[in-house]
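Colleague: requesting a structural model of the entry that follows:
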Amino acid sequence: MILVDTSIWIDHLRRGNERLLRMLEQGQVLIHPYVIGEVALGNLRNRAAILSALHDLPQAAVATDGEVLRFVHQNTLYGVGIGYIDAHLLAAVRLSPRATLWTGDRRLLAAGKSLGLAENEIH
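Modeller: Below is the predicted model of the structure:
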C-alpha cells in the first residue's frame, strides 16, 4: 500500500497522474486525515466530490502525538527540514504494514528513504 502525500495529490489534481490513477483503480492507495486536511485547504474544483473520494480511501494508521514525538527522537528526524505533519506521515507508514510513502517533497523523501519508508521510484 502507498500513502500518497499532499504534494502528489496537488500535482494530480492540477495535471493528472496516470500512475496514481492506476494505483487508485487497483486499491493500492492509503490516505491520512492530515493529507485530507491539507488538500481541503486548497482551492478545489469539485470540492465535495474530491473530499468525499479521499475520505472513502483506506486510512493509514494514525500515530498519537506522543508516538510521533518518540519516533522523531528515536530516528533523529529533528533538524532535517521536515515538518510535524511530515513526521506524522512517516510514523503512519511505519505503523501501517507493508506501506510506503510517495512524496514529491525532497526533504520528506530523503528522510523517508533514510528510514526505508519512502521511494521516489513509485511515479
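Colleague: C-alpha only now, for contacts and for neighbours.
Modeller: Noted.
Colleague: so after the top helix by length along the chain, what's the next helix or strand?
Modeller: For the chain, the helix that runs over the most residues, judged by DSSP state H, is helix 84-95. Per DSSP states H and E, the first helix or strand lying C-terminal to helix 84-95 is strand 100-102.
Colleague: one more, please, to line up against the first structure:
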Amino acid sequence: MILVDTSVWISFLKNDDPDLGDILKKYLKRNDVFTVSAVFGELFQGVKNKREWDILQILWSSLPKVEEEGLFIKAGQLSNKHKLYASGVGLIDCYLLAACLDNKLALWTLDKKLQKAFDQVTT
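Modeller: Now for the predicted structure:
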C-alpha cells in the first residue's frame, strides 16, 4: 500500500515517464494507492484544462483516502521532533509523512528532500 505524492501524479498526468505510468497503473489496478486531500488540493490548484480536471475528479472520487483528522497537528509535531523544517521540508510534506506513518503506507515521491525525510522518520 502506498501514498502517491503530488510529484508522481504530475509526472503521470503529463506522461513524462512511461515506465512510471505503467507502474502506477499496476498499483491502481490492485487498489494499492491511497491519497489525502492535500495531494489532490495541490493537483487541482495546477489544473490547466477540462481534461485534467475530469481525470482528477475521477481519481479523487475513486481512490481510498486515509483518515485525516488530526494529521496537521501530527505533521507539525513530526516536523518539530525531526527538525524537518530546518531541512526544507514543509508542513504539507510532513502531512504526507504523518499519513504514511499513521497508516503504515510506503511513500512514492520524486522529491529527494521528501524521500530523505521519509527515510529519516521511518528508521
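Colleague: go through the longest helix of structure 1 and flag the buried ones.
Modeller: For helix 84-95 of structure 1, the neighbour count (16 or more other Cα atoms under 10 Å) marks Asp86, Ala87, His88, Leu89, Leu90, Ala91, Ala92, Val93, Arg94 as buried.
Colleague: from those residues, pick the one nearest Glu25 of structure 1.
Modeller: Val93 (20.8 Å; Cα to Cα).
Colleague: counterpart of the closest one in structure 2?
Modeller: Following TM-score structural alignment, the counterpart assigned to Val93 of structure 1 within structure 2 is Cys100.
Colleague: now for its match: which residues touch it?
Modeller: By Cα atoms under 8 Å, 6 or more residues apart in numbering, the contact list for Cys100 of structure 2 reads Ile2, Leu3, Ala106, Leu107.
Colleague: same check, this time on Ser79 of structure 2
Modeller: Counting by Cα under 8 Å, 6+ apart, Ser79 of structure 2 makes contact with Tyr85, Val89, Leu91, Cys94.
Colleague: so can I have JSON lines of those showing distance to Phe40 of structure 2?
Modeller: Output for the contacts of Ser79 of structure 2, formatted as JSON lines (distance: Cα to Cα, whole Å):
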{"residue": "Tyr85", "distance to Phe40 of structure 2": "22"}
{"residue": "Val89", "distance to Phe40 of structure 2": "19"}
{"residue": "Leu91", "distance to Phe40 of structure 2": "15"}
{"residue": "Cys94", "distance to Phe40 of structure 2": "16"}
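Colleague: if we go to structure 1, which of these are intact?
Modeller: Retained in structure 1 by both residues aligned by TM-score structural alignment, their matches' Cα atoms under 8 Å are the following of these: Tyr85, Cys94.
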